[in-house]
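Trainee: How does the following fold in three dimensions:
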Amino acid sequence: MQTPHPTTDASICSDRVSAAVILAAGKGTRMDSDLPKVMHMVAGRPILDWVVDAAEAAGVTRIVLVVGYGQELVREAMADRKGVSFAEQTEQLGTGHATLCAESEVGDADDVLVLAGDGPLIQSSVLVRLLATHREASAAASLATACIDEPTGYGRIVRDSAGHFAAIVEQKNATDEQLRICEVNPSYYCFDRKSLFASLHGLRPDDTGGEYYLTDVPGILRTQGHHVGLLDEVPQEDVLSINTLQQLAKVDEILRNRLAQSATGGLA
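Mentor: Purely as a prediction, here's the structure:
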């Protein structure tokens, strides 16, 4: 059955080369399974399949999957996908470290999407707009954001007095005022390649867990005087994460409904 992602003409964005780094190295400890998290099935296909589909439909021709736990299963499942390569994260040292592991596979791409491999509700139309606005603004980084009713657990998007990006603040570090912010980070990033990897090479580990976080990079770039763009266009439904079997079942239901709508012409 066809996916609900519309095919996208990559030329609408520009002739710049885009790559996508999809983070797929985690186990998913709350899933009560030995399967890699991204290999759990939703609507009849692995979670990761939906994310790769979205990147391809957005016109991305170079896709790097960062693998770790259970990587043999991931590699086997993705073996027939054209334009897909793999980078191994041998130690689980955070999202920043995982992204850095993909540097050589990204090559000379101009723009780099960084996406979570466990977010199958992602829609290609949002990625198309993210790439386009990123390029139009000549930004060093651009983030697609969402305003949701229940932001607990998500990183908050803090804006300055002019409405521009100021920081991503994780739940555990947020002040009472910041906890009232409903605009969150669903982990849809677009970076200028050189800016991204220069920042990643300079990242310092978190004081508590010793991990390197990708969420620090936009703030670093802003501090250096680079433009960091925001695109508040991610539908609230798409932000639903998969950390439990109950959430897996909910996402499965949503995707099956989308497939049914697509089959009847109801999904653009």
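Trainee: C-alpha from now on. contacts and neighbour counts both.
Mentor: Will do.
Trainee: What helix or strand is the closest residue to residue 156 other than its chain neighbours located in?
Mentor: Among residues not flanking residue 156 along the chain, residue 184 sits closest, at 4.5 Å (C-alpha to C-alpha, 6 or more residues apart in numbering). Per DSSP states H and E: residue 184 is located in strand 183-192.
Trainee: Figure out how far whichever helix or strand comes after that strand is from the centre of its chain.
Mentor: Beyond strand 183-192 on the C-terminal side, the first helix or strand identified by DSSP H and E is helix 193-201. Centroid separation for helix 193-201 versus its chain: 17 Å, with C-alpha atoms, centre = their mean, to the nearest Å.
Trainee: what does helix 193-201 contact?
Mentor: By C-alpha atoms under 8 Å, 6 or more residues apart in numbering, the residues outside helix 193-201 that reach it are 96-97, 100, 103, 108-112, 140-141, 214, 217, 220-221.
Trainee: Proceed likewise with the subsequent sequence, for comparison:
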Amino acid sequence: MERLMAIILAAGEGKRMKSKKTKILHEICGKPMVEWVYQCVKNSGVDEIVLVIGRNGEEVKEYMGNKVSYAKQEQQLGTGHAVIQAQEYLENREGQVVIMYGDMPLVTSNTISLAVDYHKEKGNAATIITADFENPAGYGRIIRNSQNEVVEIVEDRDASCEQKKIKEINSGIYCFDISALRDALKELDNKNDQGEYYLTDTIKILINKGLKVGAVKIEDREELAGINDRIQLAEAAKVLRKRILNKIMASGVTIIDPDSTYIDSEVEIGMDTIIYPSTIIKGETKIGEECIIGPGSTIENSKIGNRVEIKNSVVLESCIDDETKTGPFAYLRPGSNVGKNVKIGDFVEIKNSSIGDGTKISHLTYVGDAEVGKKVNLGCGVVVVNYDGQKKHKTIIGDNSFVGCNVNLVSPVEVKKNSYIAAGSTITDEVPENSLAIARSRQVIKENWVLKKGLLKKD
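Mentor: Below is the predicted model:
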């Protein structure tokens, strides 16, 4: 049975990144670049993927897990040598194998599918993805004969003056017949100035055998960019970010200023939502319809309902239900679940708490490890004192309760439903249902105290 395989070459050390992290694990728009390459080939219909890793490949294995098979290239002896390390996966298989690099996150699955389809249609032993570059310096050149057939790939350093003028370059992405590649690898040698095994030499071997080699030239040269340093990483991020935002806008979302908006690839946003400038939406966030998000908001791995407003606020690993207004300058920390038609106002911080429908927490309040019921009002400056220095404790506030300004709720404590707490109280004991709790000292006035102390200030 024929198979479509892929070998991703990812053993390079990436020294120009100047990082302790393996190059292909550097993130772009929420995913490591190797994940972009993996999804590209996976979405093109590939059955099996082999990842060639280097000496420091354990962190790559830890991230990729069992999604791929692995081959290890202990020594960096060229691209052909890297493919040879994966040769065991080519044995006793028929079909096609796509070979590409793990640091090319801009390649699309459409381009891979186009090359594979062309390869099969023409009956090629190998097909190369190429493009015309205005400045092809550093790239291998595609040499064609008078019939426009590919006859050779010449590396830039080996090219003659005439060959250097050729603009069609080798992208380093190939589709091979598995059996043809398997045989060509057996004849590969390192008799060159670098002492390395070049994958491009397999093209020459196949042509010398009289086998057919073709090329698919693509128009979008951006797809073929490799990432070698932080500058190129940022440039690739711009391209991917534009693709993501264009897709979101095409689905019915308004993005006021795409240049200042950062949205990860896995984010889902409903129709008629408006995203204002300087907003960052990360991870697997899902946002409903007719929402207003931003300006200046950050949302990460959260679920947002319909007709929600989030202004100048941070929402992390939390859920906000329909028609709730958040911000400006609110902070929802992980584990927060906010109900419908809730108001979370300015400088309110919520952590690991549930907030019932219709509740209002208008400003300058901290709610941590708490269960707040429906239609509760928390006044300005309310603090849930959830930490005793060793453990976190829970506070429960029942439905329809009113908590006045500058109240401390010392956990663990429960305020039953329909209760009132007077402003300035420190609550340490349960407040019964339908009660008013007052926990503050009686006001004392000492007349003329300022004069007796000699503290009166002259005008």
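Trainee: Overlay them and tell me the TM-score.
Mentor: Aligned and superposed, the two chains score 0.89 in TM-score terms (TM-score structural alignment, normalised by the length of structure 1); 250 aligned residues with a C-alpha RMSD of 1.5 Å.
Trainee: tell me, the strand holding residue 184 of structure 1 lands on which residues of structure 2?
Mentor: The alignment of strand 183-192 of structure 1 onto structure 2 (TM-score structural alignment) spans residues 168-177.
Trainee: any idea what residue 246 of structure 2 aligns with in structure 1?
Mentor: By TM-score structural alignment, residue 246 of structure 2 lines up with residue 261.
Trainee: again but with residue 63 of structure 2, I slipped
Mentor: Per TM-score structural alignment, residue 63 of structure 2 is aligned with residue 77.
Trainee: which ones are touching that match?
Mentor: So residue 77 of structure 1 contacts nothing (C-alpha under 8 Å, 6+ apart).
Trainee: ok, so what distance separates it from residue 65 of structure 1?
Mentor: As judged by C-alpha to C-alpha, to the nearest Å, residue 77 of structure 1 and residue 65 of structure 1 stand 12 Å apart.
Trainee: next one: residue 256 of structure 1
Mentor: 25 Å.
Trainee: Next: residue 102 of structure 1.
Mentor: Residue 102 of structure 1 is 8 Å from residue 65 of structure 1, by C-alpha to C-alpha.
Trainee: any common contacting residues for these two?
Mentor: Joint contacts of residue 102 of structure 1 and residue 65 (C-alpha under 8 Å, 6+ apart) are 21, 86, 87.
Trainee: Name the nearest of those residues relative to residue 251 of structure 1.
Mentor: Using C-alpha to C-alpha, residue 21 comes nearest to residue 251 of structure 1 of those, at 22.4 Å.
Trainee: Trace residue 215 of structure 2 over to structure 1, please.
Mentor: Match for residue 215 of structure 2 (TM-score structural alignment): residue 230.
Trainee: tell me the SS of that match?
Mentor: State at residue 230 of structure 1, reduced to three classes by DSSP: H, G, I helix; E, B strand; the rest coil: strand.
Trainee: Check residue 50 of structure 1 too.
Mentor: Once three-state DSSP is applied, residue 50 of structure 1 turns out helix.
Trainee: what does it align to in structure 2?
Mentor: Match for residue 50 of structure 1 (TM-score structural alignment): residue 36.
Trainee: Now for the spatially closest residue to that match that is not a sequence neighbour, how many residues are close by?
Mentor: Among residues not flanking residue 36 of structure 2 along the chain, residue 105 sits closest, at 5.1 Å (C-alpha to C-alpha, 6+ apart). Residue crowding around residue 105 of structure 2 was assessed by other C-alpha atoms under 10 Å; the count is 28.
Trainee: cool, residue 70 of structure 1 as well?
Mentor: 18.
Trainee: I'd say it and residue 39 touch.
Mentor: No - taking contacts as C-alpha atoms under 8 Å, residue 70 of structure 1 lies outside contact range of residue 39: 9.2 Å.
Trainee: All the strands of the stretch 51-200 of structure 1, in order from the start?
Mentor: Secondary structure of the stretch 51-200 of structure 1 (DSSP state E, counting those that start in this stretch): strands at 62-67, 84-88, 111-116, 141-147, 156-159, 165-169, 183-192.
Trainee: can you give me the offset of the fifth one from its chain's centre?
Mentor: Spelled out, that is strand 156-159 of structure 1. With C-alpha atoms, centre = their mean, you get 17 Å for strand 156-159 of structure 1.
Trainee: in it, what's buried?
Mentor: 156, 157, 158 (16 or more other C-alpha atoms under 10 Å).
Trainee: Give the aligned equivalent of the second one in structure 2.
Mentor: Pairing criterion TM-score structural alignment: the partner of residue 157 of structure 1 within structure 2 is identified as residue 142.
Trainee: Identify the residue nearest its match in space, chain neighbours excluded?
Mentor: Nearest one to residue 142 of structure 2, counting by C-alpha to C-alpha, 6+ apart, is residue 153 at 4.9 Å.
Trainee: OK, contacts around that neighbour?
Mentor: Residue 153 of structure 2 neighbours (C-alpha under 8 Å, 6+ apart): 140, 141, 142, 143, 170, 200, 201, 203, 204.
Trainee: According to the alignment, which residue of structure 1 corresponds to it?
Mentor: In structure 1, residue 153 of structure 2 lands on residue 168 (TM-score structural alignment).
Trainee: What of residue 420 of structure 2?
Mentor: When structure 1 is aligned by TM-score structural alignment, residue 420 of structure 2 is left unaligned.
Trainee: Surely residue 420 of structure 2 is in contact with residue 436?
Mentor: Yes - A contact is recorded between residue 420 of structure 2 and residue 436 when judged using C-alpha under 8 Å, the distance being 4.6 Å.
Trainee: Point to the residue nearest the middle of structure 1.
Mentor: residue 115 (2.0 Å; C-alpha atoms, centre = their mean).
Trainee: Give me the aligned partner of that one over in structure 2.
Mentor: Checking TM-score structural alignment: residue 115 of structure 1 goes with residue 100.
Trainee: Tell me the spacing between the alignment partner in structure 1 of residue 120 of structure 2 and residue 164 of structure 1.
Mentor: Correspondence of residue 120 of structure 2 to structure 1, assessed by TM-score structural alignment: residue 135. Per C-alpha to C-alpha, residue 135 of structure 1 is found 17 Å from residue 164 of structure 1.
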